[in-house]
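*Asks:* A predicted structure for the sequence below; I have some questions about it.
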Amino acid sequence: MNKRMEAATKTDKPLFIPFITAGDPTADATVELALTLEEAGASILELGIPYSDPLADGPTIQEASKRALSAGMTLEKALHLVPKMRERGLSIPVIIFTYFNPLLQYGEERLTAQAAELGIDGLLVPDLPYEESEDLGDLCKKHDLALISLVAPTSKQRMEKIAERAEGFLYCVSSLGVTGVRSELDPRVYDFLKTVREASHIPTAVGFGISSAEQVKLMNEHADGVVVGSALVSEIGKRADELRDEETCPNALNEIKMFVTSLISS
């Protein structure tokens, strides 16, 4: 595990892991958003690669992908946003969230080697099953990247196997289905999180549907942190026009910072 990821995950504070889509609404706005999220208390940043067929993503993130693709964002351009963030002072780990098809088209060796060179700390590939992830995992180890594992409520034996191989943090899917804001979480999530936490040698973070300060506070009692995607991406989408404009961008960023602070300050 590289030093940034190790430092971020060895903490007594709950992890806060925001997700944003690269290029939504512009490349420059993505850099500004990353810096704003770190200021607001982000532990690790998930940088999503816009994709035309995002199987695990609900309508909010699908719309963000459309905005980013319309603005000309690509996988290669997204990777090169990270050194721009680093030049501006971003110090937290950055995880690239991409589906397997774009990764395969780009080249697994090429992507992992470039990611390491560009200041990226890990990959998360939601449609790559645990059983088929060994080759990519070996490439990630070669380049000192964490391959972040997703674990969903399945058999205890499978959850334990995933936890055993996991690196960085273990992404616990709060419910089956696609991402999206949910007013209530499935009550069965608590037993699931207990099982995973007992099996895991690294921090656990809950995602899919976490959208309110109450949910963040509750999940932090049962895991080591939370991933917030759709709720944050929705706030970005509401301010897309302002974020595109140099004059109105600072105010929009401040409003997003206040939204994040309200989620994690309780």
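*Replies:* Structure's in. What do you need? This one's a predicted model, so the numbers in the text were calculated from it and none came from an experiment. Residues are numbered from 1 along each chain as shown.
*Asks:* make it CA atoms for all contacts and neighbour counts henceforth
*Replies:* Noted.
*Asks:* Which residue ranges of the stretch 151-266 of the chain form strands?
*Replies:* For the stretch 151-266 of the chain, the strands defined by DSSP state E, counting those that start in this stretch occupy 170-173, 204-207, 225-228.
*Asks:* just how off-centre is the last one within its chain?
*Replies:* Spelled out, that is strand 225-228. 9 Å (C-alpha atoms, centre = their mean, to the nearest Å).
*Asks:* thinking again about what came up before, out of the strands of the stretch 151-266 of the chain, nearest to Ser234?
*Replies:* strand 225-228 (10.8 Å; C-alpha to C-alpha).
*Asks:* which secondary structure elements does that closest one contact?
*Replies:* For strand 225-228, the elements it packs on are strand 15-21, strand 204-207, helix 213-220, judged by 3 or more C-alpha pairs under 8 Å, 6 or more residues apart in numbering; DSSP states H and E.
*Asks:* Make JSON lines from those and add distance to Arg4 and mean neighbour count to it.
*Replies:* Listed next are these as JSON lines, based on distance: least, C-alpha to C-alpha, whole Å; neighbours: other C-alpha atoms under 10 Å:
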{"stretch": "strand 15-21", "distance to Arg4": "14", "mean neighbour count": "26"}
{"stretch": "strand 204-207", "distance to Arg4": "17", "mean neighbour count": "27"}
{"stretch": "helix 213-220", "distance to Arg4": "22", "mean neighbour count": "18"}
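*Asks:* Out of those, the one nearest Asn251 is which?
*Replies:* strand 15-21 (18.3 Å).
*Asks:* residue closest to the middle of the chain?
*Replies:* Glu46 (2.8 Å; C-alpha atoms, centre = their mean).
*Asks:* measure that one to Tyr130 for me?
*Replies:* Glu46 is 20 Å from Tyr130, where distance means C-alpha to C-alpha, to the nearest Å.
*Asks:* another one to put next to it:
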Amino acid sequence: MQGNRIGARFSALAAKGERALACYVVTGYPGLKATEKAVDALVAGGADIIELGIPFSDPIADGPTIQQASHTALERGATPDKALAIAKSIRKKHPDLPLLVMTYANILVHAGVGKFMDKAKAAGIDGFILPDMPVEEAGEYIKSARERNLATVFLASPNTSERRLEEIAENSSGFMYLVSVYGITGTRKHFENYTVEAVKRAKRAASGRIPVGVGFGISKPEHARFMASAGADAVIVGSAIVDRMSGPKGMMTADLKSFASSLKRALRSRA
């Protein structure tokens, strides 16, 4: 993926021996302007990659926090076009920031996959994460993305077979997204040993060809350190950020910046 900001960011971090911090926000929650301010705060705190969630009416991979935020955003008028407009504004302020859209396949299919990708590319998007897009059915999606130099980030889980892990690694670009636990998104108190084994298996399948990002349930610096120590190239945080976006209006940006900073510090010192 020559010229793609995701690869450039991972290369720069690897040269410093650092893991990437990827932060997820629901576009339009708690409002459209608030989304942009939240991204600015997260970047100021050290976020390396931003995932812009485009709200969908049936977010099957998401837990209660993100489901509720998506519902609220839709009620307040969030649309895919408005999400891309926010992306465009963010891109102007952060020209080198890797930006991904995380949403569901129907959003692209409804608009026309190629057409939506063209609009996303024009808005400064670098790739897509579609939790409900199985790699076995993704031929057109992958082809359209590669023609536009856009990343296709596929998801794997702790019980994904070795053969399928290799297929996911082969067809992912940008990075592979490993779901850390069984189930849906949402914060957790701790992680089991099977998560460490899942990270190791994903890294073996990736064989150094592509970074492995780990998400779902990560809500504390200790969690980030745990995943980095297990071998993750990136740590992805979503629900814990969305929770903070529902807090007092005047405190949101300071809280998000501080939270991102604490996570990034944990990723710099993995001892």
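*Replies:* Ah, there it is. As the structure is a computational prediction, the values presented were derived from the model and not from experiment.
*Asks:* How close are the two chains, by TM-score?
*Replies:* Laid over one another, the chains give 0.93 as their TM-score (TM-score structural alignment, normalised by the length of the first structure), with 257 aligned residues with a C-alpha RMSD of 1.3 Å.
*Asks:* so which of the helices and strands packed on strand 225-228 of the first structure comes closest to Arg239 of the first structure?
*Replies:* So among those, strand 15-21 is nearest, using C-alpha to C-alpha, at 13.6 Å.
*Asks:* Provide the contact partners of the top helix by length along the second structure at residue level.
*Replies:* As assigned by DSSP state H, the longest helix anywhere in the second structure is helix 252-268. The contact list for helix 252-268 of the second structure (C-alpha atoms under 8 Å, 6 or more residues apart in numbering) reads 18-21, 37-38, 41-47, 220-222, 224-225, 228, 241, 244-246.
*Asks:* from the chain's centre, how far out does it sit?
*Replies:* 16 Å.
*Asks:* Check stretch 223-239 of the second structure too.
*Replies:* Using C-alpha atoms, centre = their mean, the offset of stretch 223-239 of the second structure from its chain centre is 12 Å.
*Asks:* how about the helices in the stretch 1-150 of the first structure?
*Replies:* 3-9, 27-40, 59-70, 75-79, 81-87, 100-106, 108-117, 134-142 (DSSP state H, counting those that start in this stretch).
*Asks:* Report the mean distance between the first one and its aligned residues in the second structure.
*Replies:* Relative to the second structure, and after both are superposed, helix 3-9 of the first structure has an average distance of 1.7 Å to its aligned residues, where the measure is mean C-alpha distance after the TM-score superposition for the first structure.
*Asks:* What are the buried residues along that helix?
*Replies:* Arg4, Met5, Ala8, Thr9 (16 or more other C-alpha atoms under 10 Å).
*Asks:* ok, how many other residues are close to the nearest residue to the first one once chain neighbours are set aside?
*Replies:* It refers to Arg4 of the first structure. Computed as C-alpha to C-alpha, 6 or more residues apart in numbering, the closest residue to Arg4 of the first structure that is not its neighbour in sequence is Pro93, at 5.6 Å. Look at Pro93 of the first structure: counted by other C-alpha atoms under 10 Å, it has 25 neighbours.
*Asks:* Just the angle for the longest helix of the second structure relative to strand 20-26, thanks.
*Replies:* Relative orientation of helix 252-268 of the second structure and strand 20-26, computed by axes from the mean of the first three to the mean of the last three C-alpha atoms, to 10 degrees: 150 degrees.
*Asks:* who's in contact with Asp121 of the first structure?
*Replies:* Asn2, Arg4, Met5, Pro93, Val94, Ile95, Ala115, Asp144, Leu145, Ala146.
*Asks:* Hmm, Leu145 and the first one touching each other?
*Replies:* Put plainly, it is Asn2 of the first structure. Yes - at 6.8 Å, Asn2 of the first structure counts as touching Leu145 under the criterion of C-alpha atoms under 8 Å.
*Asks:* So for the two, which residue has more residues nearby?
*Replies:* Per other C-alpha under 10 Å, whichever of Asn2 of the first structure and Leu145 has more neighbours is Leu145, with 26 against 16.
*Asks:* And the more buried one, what's its match in the second structure?
*Replies:* For Leu145 of the first structure, the aligned position in the second structure is occupied by Leu150, per TM-score structural alignment.
*Asks:* Tell me if I'm right that that match and Ala122 touch.
*Replies:* No - contact between Leu150 of the second structure and Ala122 fails when scored by C-alpha under 8 Å: they sit 11.4 Å apart.
*Asks:* list the contacts for the corresponding residue of the second structure for Ala213 of the first structure?
*Replies:* Ala213 of the first structure maps onto Pro221 in the second structure when the alignment is built from TM-score structural alignment. Listed by C-alpha under 8 Å, 6+ apart, the contact partners of Pro221 of the second structure are Ser262, Leu263, Lys264, Arg265, Ala266.
*Asks:* Show me the one of the strands of the stretch 151-266 of the first structure that comes nearest Glu109 of the first structure.
*Replies:* Ranking the strands of the stretch 151-266 of the first structure by proximity to Glu109 of the first structure (C-alpha to C-alpha) places strand 170-173 first, at 23.4 Å.
*Asks:* That closest one vs the second structure, average offset?
*Replies:* Mean deviation for strand 170-173 of the first structure: 0.6 Å (mean C-alpha distance after the TM-score superposition for the first structure).
*Asks:* give the contact list for the match of Leu145 of the first structure.
*Replies:* Leu150 of the second structure neighbours (C-alpha under 8 Å, 6+ apart): Met1, Asn4, Lys121, Ile125, Asp126, Gly127, Phe128.
*Asks:* are any of those buried, and which?
*Replies:* Counted by 16+ other C-alpha under 10 Å, the contacts of Leu150 of the second structure give Asn4, Lys121, Ile125, Asp126, Gly127, Phe128 as buried.
*Asks:* so what corresponds to the third one in the first structure?
*Replies:* Translated: Ile125 of the second structure. Using TM-score structural alignment, Ile125 of the second structure lines up with Ile120 in the first structure.
*Asks:* still on that earlier bit, list just the nearest of the contacts of Leu150 of the second structure to Gly183 of the second structure.
*Replies:* Looking across these and measuring by C-alpha to C-alpha, the closest to Gly183 of the second structure is Phe128, at 21.1 Å.
*Asks:* And for the closest one, nearest residue in space, chain neighbours not counted?
*Replies:* Val101 (4.9 Å).
*Asks:* neighbours of the alignment partner in the first structure of the one you found, just the number please.
*Replies:* Structural alignment (TM-score structural alignment) places Val101 of the second structure against Ile96 in the first structure. Other residues near Ile96 of the first structure come to 27 when the count uses other C-alpha under 10 Å.
*Asks:* Quick check, Ile96 of the first structure in contact with Leu47.
*Replies:* Yes - using C-alpha under 8 Å, Ile96 of the first structure makes contact with Leu47 at a distance of 5.0 Å.
*Asks:* I appreciate the help and will end here.
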